[in-house]
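Q: here is the input, now give the coordinates:
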Amino acid sequence: MAKRSPRLKTLMAAALSLALVSTSCGTNSGAVGSDNSAGLPTTLVVATGDYKVPTSFLNKKGELDGLNVDLTRALGRRLGVEMKLVAVPFDAVIPGIQSGRFDTALFNVSDTPERRAVVDLVDYAPSGTVIVTRKNDRKGITANPLTLCGRTVAVKAGQTEFNILNKDVSPKCKETGEPAINFQTFKDDNGLEFAVETGRADAFLGGTTVTPYFVSRNSDTFEIVGKLPIALDPLGMPFAKGRDDLVGAVLAAWKEIWQSGEYERIAKKWSLQSIVPNDISLFTVNGGDKS
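A: Now for the predicted structure:
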């Protein structure tokens, strides 16, 4: 049997007493914290990226750095285990967890129905979208999606928010006698930012896991006018099905980090306070369909 960290066993017991996973994972075998044959490792292999500032990237020393890296280390301290970070392409995360190559990942993975079908996800952050304009040039745009009516908005191809605005908001613009939203589509963030900076677009949409950091570093050019009131799937840490003991311990650790204020301190360091959950109830297992 693999060695258990004393700290991890304590969190497992807490997870069991609170029945954190039994009500969320349903069909997984084995009770949380049970002394099963698999045991719990003293080292967890955690997949992440190395290219996305400020969540996970290589710094000037060639070391992994960023919000996800700091949060992973905070989890390791709470669990009392070593967290071995491995940089991989995003599309390698779920297959790697299913095959046992990784124990989990902290890689901005959304808790979607498709992913819940093959892994369990410990939800740890809300996902959302902010509207960005040029500094002091909002043109009446606010967090209300209807203020985008008649405006030119830069979006990324396939972006969820684009589909929502195009299908739901633009028709409402017409119903109220306003022009529809004029969309300009780009392949990446650089295109969105350049379009707004040069005045080709009035605003662009960006995710709450990256955009606030970018704007804070370019505050003389851009400003965030608000967050779209559109519910998206939360971000989650994926685990292979059947690892209820580990899932329960990690869930308990996330709650401790949040309650202690450490989560907020780490997020503030990276100008990403918007991802910190407002309520402890967000921390759950497979909660994407409840968001």
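
Q: switch to C-alpha atoms for all contacts and neighbour counts from now on
A: Fine.

Q: please enumerate the strands of the stretch 151-291 of the chain.
A: 152-156, 182-186, 203-207, 222-227, 235-240 (DSSP state E, counting those that start in this stretch).

Q: the structure of the following sequence is requested for comparison with the preceding one:
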Amino acid sequence: MKTLAFASALALAAGIASAQDVVRMGTEGGYPPYSFINDAGEPDGFEIELGNALCERAGLTCQWVTNEWDSIIPNLVSGNYDTIMAGMNITPERDEVIDFTQDYIPATPSSYVGLSADVDPAGAVVAAQATTIQASHVAGTGATLLEYATQEEAVAAMRNGEADAVFADTDFLAPIVESSGGELTFIGEPVPLGGGMAMGLRESDAELRARFDEAISAMKADGSLNELLAKWFAEDAPGY
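A: The predicted structure follows:
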């Protein structure tokens, strides 16, 4: 009986440990190549592949959860998942609400795109995704800002004439411009914003953040993070 009781206790403890090793990873799933939903209906992209690699190195199991961008931080804080990997730049405003790992994408520029290179962004109607650093930047330029729930909706607004230009991460816009057959063009010079992209966590999860920081450092050190950046962005993508 004691042996059975002891075995049951070990099994229960193992089950609890296993449950604790599952980390729910929040992502938008609508921001290629960072994250998107593939043809099989599953989250895919740079951050999904990176997140799975980081979990493996940290001895954790990733469980991906998709969430709309405008509520992605509140749902992290509320405990609906444990991390955010969604093309999120480190900013002082966000850092007051949540914690961040070290960056896994260096600070990269944002750009304006429109139907004509003659558009002056300072006096234009500019579309951007709501609650992003791009929307905040546009709001401070004197341009008329139109905010949309997703990046795709912001691009569509520019295409159909609701806005003169769209402002977003250059890496997101580049393949859209390239595949437009000359319809779309970059406007002006890229604009550096943010402190790099990183994983967001609750401020109370310092131990989990440390485990992911260690894994990110290891991937930087052995070159595997640079390999992923080159795979999903470009061979000459900024790296570490």
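
Q: in JSON lines: the strands of the stretch 151-291 of the first structure, plus mean neighbour count and distance to residue 256 of the first structure.
A: Listed next are these as JSON lines, based on neighbours: other Cα atoms under 10 Å; distance: least, Cα to Cα, whole Å:
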{"stretch": "strand 152-156", "mean neighbour count": "24", "distance to residue 256 of the first structure": "36"}
{"stretch": "strand 182-186", "mean neighbour count": "17", "distance to residue 256 of the first structure": "40"}
{"stretch": "strand 203-207", "mean neighbour count": "24", "distance to residue 256 of the first structure": "26"}
{"stretch": "strand 222-227", "mean neighbour count": "20", "distance to residue 256 of the first structure": "27"}
{"stretch": "strand 235-240", "mean neighbour count": "26", "distance to residue 256 of the first structure": "16"}
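
Q: could you dump those strands into CSV and include distance to residue 93 of the first structure?
A: Output for the strands of the stretch 151-291 of the first structure, formatted as CSV (distance: least, Cα to Cα, whole Å):
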stretch, distance to residue 93 of the first structure
strand 152-156, 23
strand 182-186, 26
strand 203-207, 20
strand 222-227, 29
strand 235-240, 9
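
Q: looking at those, which is closest to residue 106 of the first structure?
A: For the strands of the stretch 151-291 of the first structure, the distance to residue 106 of the first structure is smallest for strand 235-240, at 5.7 Å, taking Cα to Cα.

Q: and that closest one, which stretch of the second structure?
A: Aligning strand 235-240 of the first structure against the second structure (TM-score structural alignment) gives residues 197-202.

Q: contacts only, for the residue minimising distance to the centre of the second structure.
A: With distances taken as Cα atoms, centre = their mean, the residue of the second structure nearest its centroid is residue 87 (1.7 Å). Neighbouring residues of residue 87 of the second structure by Cα atoms under 8 Å, 6 or more residues apart in numbering: 31, 34, 35, 47, 197, 198.

Q: what is the equivalent residue in the second structure for residue 161 of the first structure?
A: Residue 161 of the first structure maps onto residue 137 in the second structure, by TM-score structural alignment.

Q: check residue 90 of the first structure too.
A: Applying TM-score structural alignment, one finds that residue 90 of the first structure aligns to residue 69 in the second structure.

Q: burial check on that match, number of neighbours?
A: Each residue near residue 69 of the second structure was counted by other Cα atoms under 10 Å, and the total is 21.

Q: now do the strands in the stretch 1-150 of the first structure.
A: 43-48, 51-52, 56-58, 64-65, 82-87, 104-105, 119-125, 129-134.

Q: residues in the second structure aligned with the fourth one?
A: Taken onto the second structure by TM-score structural alignment, strand 64-65 of the first structure occupies residues 43-44 there.

Q: what comes into contact with that stretch?
A: Contacts of stretch 43-44 of the second structure (Cα under 8 Å, 6+ apart): 29, 35, 36, 37, 38, 64, 66.

Q: from the residues you listed, keep the buried residues only.
A: 29, 35, 36, 37, 64, 66 (16 or more other Cα atoms under 10 Å).

Q: which helix in the first structure runs the most residues?
A: Looking across the first structure with DSSP state H, the single longest helix is helix 244-260.

Q: against the second structure, what's the mean shift for that helix, could you check?
A: Compared with the second structure after fitting, helix 244-260 of the first structure deviates on average by 2.1 Å (mean Cα distance after the TM-score superposition for the first structure).

Q: contacting residues around the residue nearest to residue 61 of the second structure when sequence neighbours are not counted?
A: Closest residue in space to residue 61 of the second structure, ignoring its immediate chain neighbours: residue 22 at 4.7 Å, by Cα to Cα, 6 or more residues apart in numbering. Neighbour list for residue 22 of the second structure: 60, 61, 62, 63 [criterion: Cα under 8 Å, 6+ apart].

Q: again, but for residue 189 of the first structure
A: So residue 189 of the first structure contacts residue 156 (Cα under 8 Å, 6+ apart).

Q: in the lengthiest helix in the second structure, what's buried?
A: Ordering each helix of the second structure by length in residues (DSSP H) puts helix 2-20 first. Within helix 2-20 of the second structure, no residue counts as buried by 16+ other Cα under 10 Å.
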